Structures are given as C-alpha cells and as structure tokens.
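>>> Just to be clear, the model below is a prediction. Sequence and coordinates:
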Amino acid sequence: MRVGMTVLPEHSAESARKIWASVEEYGFDHGWTFDHLGWDGLLDGPWYGTVPTLTLAALVTSRLEIGTLVASPNFRHPVAFSRDLIGLDEISEGRLTLGVGAGATGGYDVDVFGAGAPKSRVRRFGEFVELLDRLLREDHVSFQGDYYSAVDARSVPGCRQRPRLPFIVAANGPGAASVAARYGQGWVTIGGMAERLDAWWGLVSEASDRMTAALATHGREADPEFRRVLQTDAAPVLSIQSADCFDDFLGRADELGFTDVVAPWPRAQGPFSAPRSVVDRIAADVLPRWRTSGND
C-alpha cells in the first residue's frame, strides 16, 4: 500500500516549502494538490496556481511522487496544459503524475467564466484526455474534435518519463471509467457523498466494481501495474482524525483492492482541520506497519 497526502495550494512560499518537505520526510509515497481556480468555502483566503505550487514541491523534494488531484477541462486546454506538464516532469526529474477528471458541473471553476457546463462532460473529458495523451507522446499533433482542436502542436522535448508521464484518471460513473481503462495507468475515486461512513464505503465498493468491469471491457483486467487510488477527502469521517482511524481506512481500502490511499494534509481550521500531531503518529506507527506487513 502506497500512501500520500493532498496539500491545498493556499500556503505562502515559506510555509509551502516546509509542508512539502515534511510530506517527504515523514515517509509518504506521494503528494498532491487540488487543481482549481478557487475552492468553494475558501474563496476569501489565499489560493495559488497549481503549476507553481507543484514546481515548488518538486524543488524541495527529491523522492516524492507529485501530482494533481485532479486537473480538469473546466479551465484548461490540452495544448497549453501539455507544455506545463512537460516542464513539471522535467523539473521534478520524472516524478510527476497527472491526476485528471471530468470536472464538476458547477462551483467556482465553472461559474467564474459565466458559460455553464458543457452539453456532455464525458465526451469533453474523453477528448481532453485523448488529446493530452497524444500531445505528451508525439510531436506535430493535429486534432479536430467537438470541444478541442490543435494544428501542428509541438511538444519538444516531450516528457522525461517515456512514452509520457502517467495518468491517474478520476471516475465514478461508467463513462469516465471507460476513459480510465483506455488511457490511465491508474484510477482514482472519492467514492461519493454519503452521510454515514458505512454508506460511503459502499459507494467506494460500487465504484471499484464499475472500474473492474471497464478494465475487463478493454482487456486490462489482468494488468498488474494498474493503480487503484482512494482519495479520502469526501468521506463523512475525516480519515486523519486519529492514527487509528487512518489505519482503519488503509485496512478497508486494502480489502477492496486499492493500491494507494490519499488523505488531506491537516489544516488549522475549516475543512480537514486536525492537529499536526496526528501526522506524527501516522508516520511513526502506521506507515511502517503497512510497509512491513506484506501489504505494500
């Protein structure tokens, strides 16, 4: 089991350097940040861009896998975004992973443009990932779709990771699961929204079954390298409220076949608020046990 943390892009440079370095020093396997223009509920506070946040993370770490959970088509075009990703993959020396999803139908990322959601999020998402896949693999890419186009798009020098950096594709429904099965090196889910923890785990299990079916449809059900990532941010119980609670999340995720679990970095107040001492306990007691118990 590989374990990671999501760090919101809200911290000053000085604070962010310390946090990202700590994620690596604690022994977590990966660190992620949200890819939003702003996050409902935190719009009145600081919020920085995803690409500079991950650039800083890359420069203050040397081992940590870094990435987005998740980038979306809501405010990105594949041609411009591919250049950012190629640059980040180079700066991080091949430690970048793209978490990518279809994007929400509402919220600040959609509302700020005043245009509303597209007619088909799934079709737009499929085009977005297909074009990104080509741009990160090939040079001289031309593409014409319903939502995106490119004319002789250049990609020199390409990704440091070959043939391209890995995609972890967010999916809960069958349409997005098909995109994940076709293009992803892994899949990530938040399960869904539920008031009770047992109901949330039920949603996680259902999403996992849909992903398994999609992989079978695309002939990838036996792919041993395909990652299954559980992001615990949406759980009705904060996974990092205690070390024992987090250990239980890891156990339940392992039973459902997940290879990775991602939890939120603790905040002083508001969403994901928890004492930093919980991370101390998780690093000291929980992570070593999972690495030596045959579950990693």
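Happy to help now that I have it.
>>> switch to C-alpha atoms for all contacts and neighbour counts from now on
Will do.
>>> Could you pull out the strands in the stretch 151-296 of the chain for me?
167-170, 186-189, 227-231, 260-264 (DSSP state E, counting those that start in this stretch).
>>> and here's the other structure:
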Amino acid sequence: MRFGITILPEYRWKDAAPRWRRAEELGFDHAWTYDHLTWSGLQDSPWYGTTPTLTAAALATSTIRLGSFVISPNFRHPLALTRDILALDDVSDGRFLCGLGSGGGIDTTIQGGDDLTPRQKVDRFTEFVVLLDRLLTTDGVDFKGEYYETRNGRTVPGCVQQPRVPFVMAANGPRSLELATRYGAGWVTTGVKSADFDTWFATVVDLSRRLDDVLEGRPFDRYLALDSARYSLSSVDAFEDVVGRAAELGFTDVITHWPRSEGVYAGSVDVLETVAAEVIPRWPYRAPRPG
C-alpha cells in the first residue's frame, strides 16, 4: 500500500509550506491538493490556485510525489493546461501526478453557461483526455472537436516523465472506466457520496468490481480517497480499519486529508503523526494484483 495526503489550498503559504514539508517527513508517498475555483465544502473560506500551490510545494519538498485532485474540463483548456503540466513536471523533477476527472460541483457553471448532461460531460471529458494526451506527447497538434480546438499547438520541450506525466483518472460509469484504463496509469475514486460508512463502502466495492470487469485481469493502480463518509483520521483504529478494507479490494494507494481545526476533516495532528509512525510502516507497498 502507498499512502497519500490531501492539503486543501486554503492556507497562506507561510502556513501551508510546513504542512507539505511535514507530509514528506512523515513518509507519505504522495500529497495532493484540490483543483477548484470554489469548493462546495468551504465556499466561504480562503482558497488558492492549484498550479502555484503545487509549484511551491515542489520547491518546498524533494521526494514526495505531488498530485492534482482532480483537474477537470470545467474551467481548463487542454493546451493551456499542458503548459502548466510541463512546468509542474519540470519544477518537481518528474514528481507530478496528474489527477483528472470529468468535473462537477459549483465549478460547472460558476463562469456562466448551462450545466452539461452526464452524457455530455463524458463526451467532453473524453475529448479533453484524448487531446491532452496528444499535446503531452506530440508537438504541433492540430485538433478540432466539439469542445476543443488547437491550431499547431506547440508543446516543447515535453515532459520530464516519459512518454508523459501519468494520469490518475476518476471514473464511475462504463465509458469513463474504459477511458481511464486506456489513458490512465491509475484510477481514483471517492465512492458514491453517503453519510453512512457501510453504505459508502458498498459503493466502493461495486465500483471496484466494475473496474475489474473492464481490466479483465490486468494489474492497474487504484487510489481510494478515504474520507467521503467519515474522516479516516478520526482515530488510529478508524484509519487502519478502512485501509485494511481497501487492501482487501486490491487498492494500491489510499488518500486521506490533513486534519483541520474545525468543520470538514476536523481532527488531530497527533492522530496523523501516530498513523505515520505506527500504521503506515505495517503496510509495505506491493505491486497491484490482477483484478
């Protein structure tokens, strides 16, 4: 098992930097931040941009992988995004994980326009991923689709990670799951939202089985965001319980959130540090098993 932690982009950098450095010191394998203009969970709180936050985190750390959780087409064009990705990959010396998803929440309409149907969102996401893949692997891309266009899209010098940065892709439905296994280096899920932990975890089981059907036995990295129904760091026992369940399903990676002082993800840094010292070392990473 590999372990990740999400640090919300809500802190001034003088307060955020120690968290990113401490995540590395504690032995986490990867650290993430959200990619939203506004997040529904903290609409009235401070919020900072994803790309500059991850760039600063890359300069404040040296070994931990850094990820976007998750970039969507809601307010990004693949060509402009490519430049951000190339910079993040370079500044981090090949430590960037590009989390991608079809998009939802307030970001869907905050800049105007109509909300898309679920089918349209998948259509747009498919086009977004296909074009982004081409831009990150090819210079001078001509593309014209329903949602995006590039005319001789220049993308030199290319990625540090070859053939490009890895995509870790959120997906639930059959088309998105097929897209994730075709273009992704891994799959990430938050499950289906529920206030009841057992109900939520049942959705994780169902989604994992859907992925198994698509993979047909191929090994594939699987990332589970742990905190959708209850905060995994509410106690050491709660964390170890959900990690054990994830491991039984074949998840290779789990992601929790840095404890906040109040509200969503409220918890204790003492629990986080105990988990890092006592629980994480008991879960050595093993390559993903066939589904």
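In hand now; what should we look at? It should be emphasised that the depicted structure is a prediction, and the values quoted were computed from it without experimental measurement.
>>> before we move on, the earlier item: just send the strands of the stretch 151-296 of the first structure back as CSV, with distance to L42 of the first structure too.
Below are the strands of the stretch 151-296 of the first structure laid out as CSV (distance: least, C-alpha to C-alpha, whole Å):
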stretch, distance to L42 of the first structure
strand 167-170, 23
strand 186-189, 23
strand 227-231, 20
strand 260-264, 15
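>>> Quick one: closest of the ones you listed to S15 of the first structure.
S15 of the first structure sits nearest to strand 260-264 of all these, at 16.3 Å, using C-alpha to C-alpha.
>>> Residue range in the second structure corresponding to that closest one, please.
Alignment of strand 260-264 of the first structure against the second structure: residues 253-257, by TM-score structural alignment.
>>> And the contacts of that stretch?
Residues outside stretch 253-257 of the second structure that contact it (C-alpha atoms under 8 Å, 6 or more residues apart in numbering) are 1-8, 221-227, 232-233, 243, 246, 265.
>>> check contacts around L54 of the second structure.
Applying C-alpha under 8 Å, 6+ apart, the residues near L54 of the second structure are T33, L66, G67, L88.
>>> other SSEs contacting the helix or strand where the last one lies?
What it means is L88 of the second structure. Assigned by DSSP states H and E, L88 of the second structure belongs to helix 78-91. Under the contact definition 3 or more C-alpha pairs under 8 Å, 6 or more residues apart in numbering; DSSP states H and E, helix 78-91 of the second structure sits against helix 50-60, strand 96-100, helix 118-137.
>>> okay, the ones you listed, which one's buried deepest?
Most buried of those, by mean neighbour count (mean count of other C-alpha atoms under 10 Å): strand 96-100, with a mean of 25.
>>> Touching that strand from outside, list them.
65-72, 85, 88-89, 165-170.
>>> please redo it, this time with the cut-off set to 7 Å
65-72, 88-89, 165-170 (C-alpha atoms under 7 Å, 6 or more residues apart in numbering).
>>> once aligned to the first structure, how far is it on average?
Taking mean C-alpha distance after the TM-score superposition for the first structure, the mean distance separating strand 96-100 of the second structure from the aligned residues in the first structure is 0.4 Å.
>>> Please name the residues that touch G251 of the first structure.
Per C-alpha under 7 Å, 6+ apart, neighbours of G251 of the first structure: none.
>>> Now check it against the second structure: what is it aligned to?
Checking TM-score structural alignment: G251 of the first structure goes with G244.
>>> How much space separates its match from Y34 of the second structure?
Plainly put, G244 of the second structure is 25 Å away from Y34 of the second structure if you go by C-alpha to C-alpha, to the nearest Å.
>>> The residue nearest to E10 of the second structure when sequence neighbours are not counted: helix or strand, and which one exactly?
Once flanking residues are discounted, E10 of the second structure sits nearest to W47: 4.5 Å by C-alpha to C-alpha, 6 or more residues apart in numbering. Assigned by DSSP H and E, W47 of the second structure belongs to neither a helix nor a strand.
>>> So what's the residue count around W47 of the second structure?
18 (other C-alpha atoms under 10 Å).
>>> Can you tell me which residue is spatially central in the second structure?
In the second structure, the C-alpha nearest the mean C-alpha coordinate belongs to F69, at 3.2 Å (C-alpha atoms, centre = their mean).
>>> Now that one: closest residue in space that isn't a chain neighbour?
Y34 is the one closest to F69 of the second structure (C-alpha to C-alpha, 6+ apart), at 4.7 Å.
>>> Let me see the contact set for the one you found.
With C-alpha under 7 Å, 6+ apart, Y34 of the second structure has these contacts: L8, P9, T50, S68, F69, V70.
>>> Relative to G49 of the second structure, how far out is it?
For Y34 of the second structure, the distance to G49 of the second structure - C-alpha to C-alpha - is 9 Å.
>>> Repeat that for L226 of the second structure.
24 Å.
>>> neighbour-wise, which of those two wins?
L226 (22 against 14).
>>> Just tell me what L132 of the first structure corresponds to in the second structure.
By TM-score structural alignment, L132 of the first structure lines up with L132.
>>> and the closest residue to its match other than its chain neighbours, how many neighbours does it have?
Spatial nearest neighbour of L132 of the second structure, chain neighbours left out: P78 (5.3 Å); criterion: C-alpha to C-alpha, 6+ apart. Residues contacting P78 of the second structure under the criterion other C-alpha under 10 Å number 25.
>>> ok, P78 of the second structure - contacts?
F128, L131, L132.
>>> What is the nearest of those residues to L207 of the second structure?
F128 (22.8 Å).
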